[in-house]
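Enquirer: Here is a sequence with its predicted model. Questions after.
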Amino acid sequence: MPPKPPKTAPATGEGTLDASMLAAFRDIVKEVIPKENHDLREEIKRAISPIKITLDEFNVKLRDQEDGLNNLDTRLETMERRYADMSSDHKKLQEKIDDLENRGRRCNLRIIGVPQGLEKGSPTQFIAGLLFDILGGPNGLDEPPILDRAHRSTAQLPREGNRLCPFIFRVHYFQEKERIQRLARQKGQLEFQGKQILIFPDYSGDLSRRRAALNKVFRGEEGVRYGLLYPARLRISFNGQVKVFENPQRAKDFIMTKIRPAPK
């Protein structure tokens, strides 16, 4: 039996070299990678540092803007409250002014329909005589009323075909002014030299508009009584009920729903 060849021993030199190279590579990697990581971090920090500063500045400005907006909101709320208070006060003052103006006119009356030029430079005496002519007699005026003054409402003569300028006159005694109004209502249609004459209270422009708006609500429904109260209130009596309105639209709604409801 031939002898077996001897076993070859491993090449220990080559294996040792590979292990040494691997260990050296590991050492290099351990040394280089942390340094590269550190350098990379530093570079990133340097790169983002301006951005961070900008973001910080932006955040500061944003907080300032938020504080400014909050301050503006507070100021706006304060102004809105003040505006509401001032609007309420203005309305009250306007009502007081209008009331004072109408109290100052409480002895005034207007006459509409008097032809131009009849007064001939003496409007006060002319109107006093006119009132005595149309309201004098039994149960009427015993003498021409005492007037403080009288004048046309405008100095400009109306054009032909236009409405005549009304006379405004002030009665010296309030009771006599009330009597003139009462006699005018009782007599109904008034005429002077063949012309129809109308006598009205002399209200302010605002009050006249408010009363005119309520006048438009009047209807001729059977069983319904209307009354226009001072300063501008509409009284409606219907089926034993009495309703008082200052708003024309609410008065119309009441008439349409309670007095003249739509047929079903």
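Expert: Received it, and whenever you're ready, just let me know what you need. Numbering: from 1, shown residues only.
Enquirer: contacts, neighbours, all on C-alpha from now
Expert: Noted.
Enquirer: From Arg211, how far out is the most centrally placed residue in the chain?
Expert: Centroid-nearest residue in the chain: Ser87, 8.9 Å away (criterion: C-alpha atoms, centre = their mean). Ser87 sits at a distance of 23 Å from Arg211 (criterion: C-alpha to C-alpha, to the nearest Å).
Enquirer: Over to Met86?
Expert: In terms of C-alpha to C-alpha, Met86 sits 27 Å off from Arg211.
Enquirer: and what of Arg225?
Expert: 17 Å.
Enquirer: In terms of neighbours, single out the busier of the two.
Expert: Between Arg225 and Arg211, Arg211 has the larger neighbour count (other C-alpha atoms under 10 Å), namely 21 against 14.
Enquirer: Wait, a helix at the more buried one?
Expert: Yes: counting by DSSP: H, G, I helix; E, B strand; the rest coil, one finds Arg211 located in a helix.
Enquirer: Distance of Gln65 relative to Asp85?
Expert: Using C-alpha to C-alpha, which is the criterion applied here, Gln65 is 30 Å from Asp85.
Enquirer: nope, Lys258 is what I was after
Expert: 37 Å.
Enquirer: Comparison target below:
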Amino acid sequence: MLKLHIEMDAKLTDLEGRSRRENIRIHGVKEGSEDDAPSMVGFVERLLRHKLELPESAEVRVERVHRALVPKPPPNAAPRSIVAKMASYRTKEEILKLAWQKHGFEYLGNKVNLDHDYAPEVLKQRKEYAEVKSVLKEKKIRFQTPFPAKMRVFYPEGPVLYGSVEEAASDLAKRGFPVTVIKCPETIMEQIRHLMWHTTRKTRGQMSKDRTQDYKEKLQAFRRQEQE
């Protein structure tokens, strides 16, 4: 059962990631900046071309654009991000590379940054590296975070690639860095409890009561099997 849940979660995350393959997420553009533009698509195309100083010959074709699908924030709050689907994966990668080289740009007094449009599960996993990243930045040690949620750290003696935040935190702690060691679930029951909590948290507000009850019943059945 545990293996099935893990495989299904991985497949769903992979499918969602593929559907976002050509997307760029733009953070920091003030709410309403696009109101005077003829279209949201045209606004984003002009913004990218002008702020990234792209030549006229460069292709910047956006197919669809929308603000993040959450309620509009109050005036002084951070603006919703903009999700733009580019015409091709290659165009998207070239624009992101250029934006990262420039470390973003200023627009109407706000710092604007571009990134991949990660699936929620991948984004959650990447955010778990926050403490590790903070420690590495403080120690001025270069690192990268390859897709989907890995970390490559460039130590003086050579680079090391970690497959999870648990692995990264554990190794950094052994090297003497002040990080919190995250314990991986060891027993089958711990893994199931972790998976159930993770799934419920991930879909909070979306998962129906029937599905929640289904998970509880499966856990109870598993416990009965252990006792028999």
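Expert: Received it, and whenever you're ready, just let me know what you need. In this text the structure is predicted, and so the values were computed from the model without any measurement.
Enquirer: what TM-score do we get after superposing?
Expert: The TM-score (TM-score structural alignment, normalised by the length of structure 2) is 0.69; 175 aligned residues with a C-alpha RMSD of 2.3 Å.
Enquirer: Looking at structure 2, name the residue matched to the residue nearest to the centre of structure 1.
Expert: Mapped onto structure 2 by TM-score structural alignment, Ser87 of structure 1 lines up with Leu2.
Enquirer: And for Asn70 of structure 1?
Expert: Applying TM-score structural alignment, one finds that Asn70 of structure 1 falls in a gap with respect to structure 2.
Enquirer: so Asn70 of structure 1 sits in a helix?
Expert: Yes: assigned with three-state DSSP, Asn70 of structure 1 falls within a helix.
Enquirer: Report the contact partners of it.
Expert: If you count contacts by C-alpha atoms under 8 Å, 6 or more residues apart in numbering, Asn70 of structure 1 has none.
Enquirer: quick one: it from Leu62 of structure 1, how far?
Expert: Applying C-alpha to C-alpha to Asn70 of structure 1 and Leu62 of structure 1 gives a distance of 12 Å.
Enquirer: Give me the three-state assignment for the counterpart of Ile180 of structure 1 in structure 2.
Expert: In structure 2, Ile180 of structure 1 lines up with Ile95, judged by TM-score structural alignment. Recorded secondary structure, Ile95 of structure 2: helix (three-state DSSP).
Enquirer: Near Ser33 of structure 2, how many other residues are there?
Expert: 12.
Enquirer: That one matches what in structure 1?
Expert: Residue pairing (TM-score structural alignment): Ser33 of structure 2 is matched to Leu118 of structure 1.
Enquirer: and what of Glu16 of structure 2?
Expert: In structure 1, the residue paired with Glu16 of structure 2 is Glu101, using TM-score structural alignment.
Enquirer: In this structure its match contacts Ser204, no?
Expert: Yes: in this structure, Glu101 of structure 1 is within contact of Ser204 by C-alpha atoms under 8 Å, at 6.9 Å.
Enquirer: quick one on the thing from earlier: in what helix or strand does the residue nearest to the centre of structure 1 lie?
Expert: Using DSSP states H and E, Ser87 of structure 1 falls within helix 12-104.
Enquirer: Quick check: next helix or strand after that helix?
Expert: Counting by DSSP H and E, the next helix or strand C-terminal to helix 12-104 of structure 1 is strand 108-112.
Enquirer: which strands and helices sit next to that next one?
Expert: Other elements packing on strand 108-112 of structure 1 under the criterion 3 or more C-alpha pairs under 8 Å, 6 or more residues apart in numbering; DSSP states H and E are strand 167-171, strand 195-201.
Enquirer: Most tightly packed of those?
Expert: Neighbour counts (mean count of other C-alpha atoms under 10 Å) averaged over each of those peak at strand 167-171, with a mean of 22.
Enquirer: re earlier: now the helix holding Ser87 of structure 1, how far from the chain's geometric center?
Expert: A distance of 41 Å separates the centroid of the chain from that of helix 12-104 of structure 1, by C-alpha atoms, centre = their mean, to the nearest Å.
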